[in-house]
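*Asks:* Predicted coordinates and the sequence they were generated for:
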Amino acid sequence: MNDQKATNITWHDGDVTRDNRNQLLGQKGATIWFTGLSGSGKSTVAVALEQALFAQGRLVYRLDGDNVRHGINKNLGFSAEDRAENIRRIGEIAKLFVDSGVLALSSFVSPYRTDRDIVRKLHEDDGMDFIEIYVNVPLAVAEERDPKGLYKKARAGEIPNFTGISDPYEAPEKPELVLNSHEMSLEDEVIAVIDLLKQRGVLPA
């Protein structure tokens, strides 16, 4: 279904191409999409990876779930429909970063497989790299960590539609990488992601 509302619009290409920008920056843009339960360690890994890549001279930008909901997505709630729109918008934003040659690190619960697959297709249709990383942790571990106190509130009925408690989380079926954050050190997680980026040609070997 095409739900585009704007009409009489035309895409305008410029004279500076994606390849031109990649050559200027000496890197290839890509979206690295971290998904997992709240408290799984998505943002922690993304922050550490951002620091490691920046230290290597890479231009990288981190898109975080809470941060985005302070701005462009502040009008969205947590219903299935709003979650889908939240992820769609982030997918489009990530594409802009990739087109500019930047490595976009996106850390979102993004609980529904269909929504993540839509973002993957958005990238792949434009010849862009989309790398899905499942930050896996048992619900009991995530709930024990509970860094924001959200599970406690969800168990008390104070937060409806909370993933893992009153809403489902659909784990990726074929992610590019799985990080078992309850079994790995943060350093090893970062190394695993960087190794994957090298294997895929996003970073030089």
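*Replies:* Right, received. Where do you want to start?

*Asks:* all contacts plus neighbour counts: C-alpha atoms, from now on.
*Replies:* Fine.

*Asks:* so how far is stretch 162-175 from its chain's centroid?
*Replies:* How far stretch 162-175 lies from its chain's middle: 15 Å, per Cα atoms, centre = their mean, to the nearest Å.

*Asks:* Okay, one more to line up with it:
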Amino acid sequence: MSEADGTPAGWQGGTVWLTGLPSAGKTTIAAGLAEQLSAEGHRAQVLDGDEIRAALSPDLGFSKADRDTSVRRIGFVARLLAEHGVTVLAPVIAPYAESRAAVRDQHVARGVGYLEVHVATPVEICADRDVKSLYARQAAGEISGLTGADDPYEAPVDPDLRIHTQHNTIDESVRQVRALLAARGL
């Protein structure tokens, strides 16, 4: 890429996969980072897990197999964009290690940068934030299968970065991910 198309020389594009429980802060961090990257002249795109799932996978439920399919579809779109020099920020719960590994493998097989960021917010803090009232609805018996409440979340064992949002401001979390990107040359 060149500076003529708005992408600084040397910037390759890649995917930053932000995984964590509902209301952990994934989308907030991704949006803040996308704003910063855009201000720096980089092409960045947020692929919000809920929005992309609704667009690409409205036929899927929340079984383990359906969640796996949704994650793999989002990963495929992320890789396609990243191959074209876009820094993709994918805030996706992606509760299962196997699905996340498949997305990483897709990227590695094509030589596309991939970083996994675990937004490691404790479930109690997520439930207090409850941005979409999911935890309240689950507690009231209105929904089931909520990741971290009555459905499992397999936390990454060795992510590229682990952020504890209960100890950081949004700006601090964004800075941590931006520093990781800089260190990796993305």
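*Replies:* Okay, I see it. Everything quoted here is computed from the prediction, not taken from an experiment.

*Asks:* Overlay the chains and give the TM-score.
*Replies:* Overlay of the two chains. TM-score (TM-score structural alignment, normalised by the length of the second structure): 0.94; 181 aligned residues with a Cα RMSD of 1.0 Å.

*Asks:* For the counterpart of Y61 of the first structure in the second structure, give its distance to D160 of the second structure.
*Replies:* In the second structure, the residue paired with Y61 of the first structure is Q45, using TM-score structural alignment. Per Cα to Cα, to the nearest Å, Q45 of the second structure is found 20 Å from D160 of the second structure.

*Asks:* Looking at the two, which has the bigger crowd around it?
*Replies:* Taking other Cα atoms under 10 Å, Q45 of the second structure and D160 do not tie; Q45 has more neighbours (22 against 15).

*Asks:* Which secondary structure state is assigned to the more buried one?
*Replies:* Using DSSP: H, G, I helix; E, B strand; the rest coil, the structure places Q45 of the second structure in strand.

*Asks:* which residues does the residue nearest to it when sequence neighbours are not counted contact?
*Replies:* Computed as Cα to Cα, 6 or more residues apart in numbering, the closest residue to Q45 of the second structure that is not its neighbour in sequence is V88, at 4.9 Å. Applying Cα atoms under 8 Å, 6 or more residues apart in numbering to V88 of the second structure gives the contacts G13, G14, T15, V16, A44, Q45, V46, L47, A78, L81, A82.

*Asks:* aligned partner of V88 of the second structure in the first structure?
*Replies:* By TM-score structural alignment, V88 of the second structure lines up with A104.

*Asks:* Could you look up the SS state of V131 of the second structure?
*Replies:* coil.

*Asks:* Can you point out the buried residues in whatever helix or strand I125 of the second structure lives in?
*Replies:* Following DSSP states H and E, one finds I125 of the second structure within helix 123-129. Of the residues in helix 123-129 of the second structure, V123, C126, A127 count as buried by neighbour count, 16 or more other Cα atoms under 10 Å.

*Asks:* can you tell me the helix or strand for L180 of the second structure?
*Replies:* Per DSSP H and E: helix 170-184 holds L180 of the second structure.

*Asks:* mind checking the SS state of the residue mapped onto V16 of the second structure from the first structure?
*Replies:* Matched by TM-score structural alignment, V16 of the second structure corresponds to I32 in the first structure. What three-state DSSP gives for I32 of the first structure is strand.
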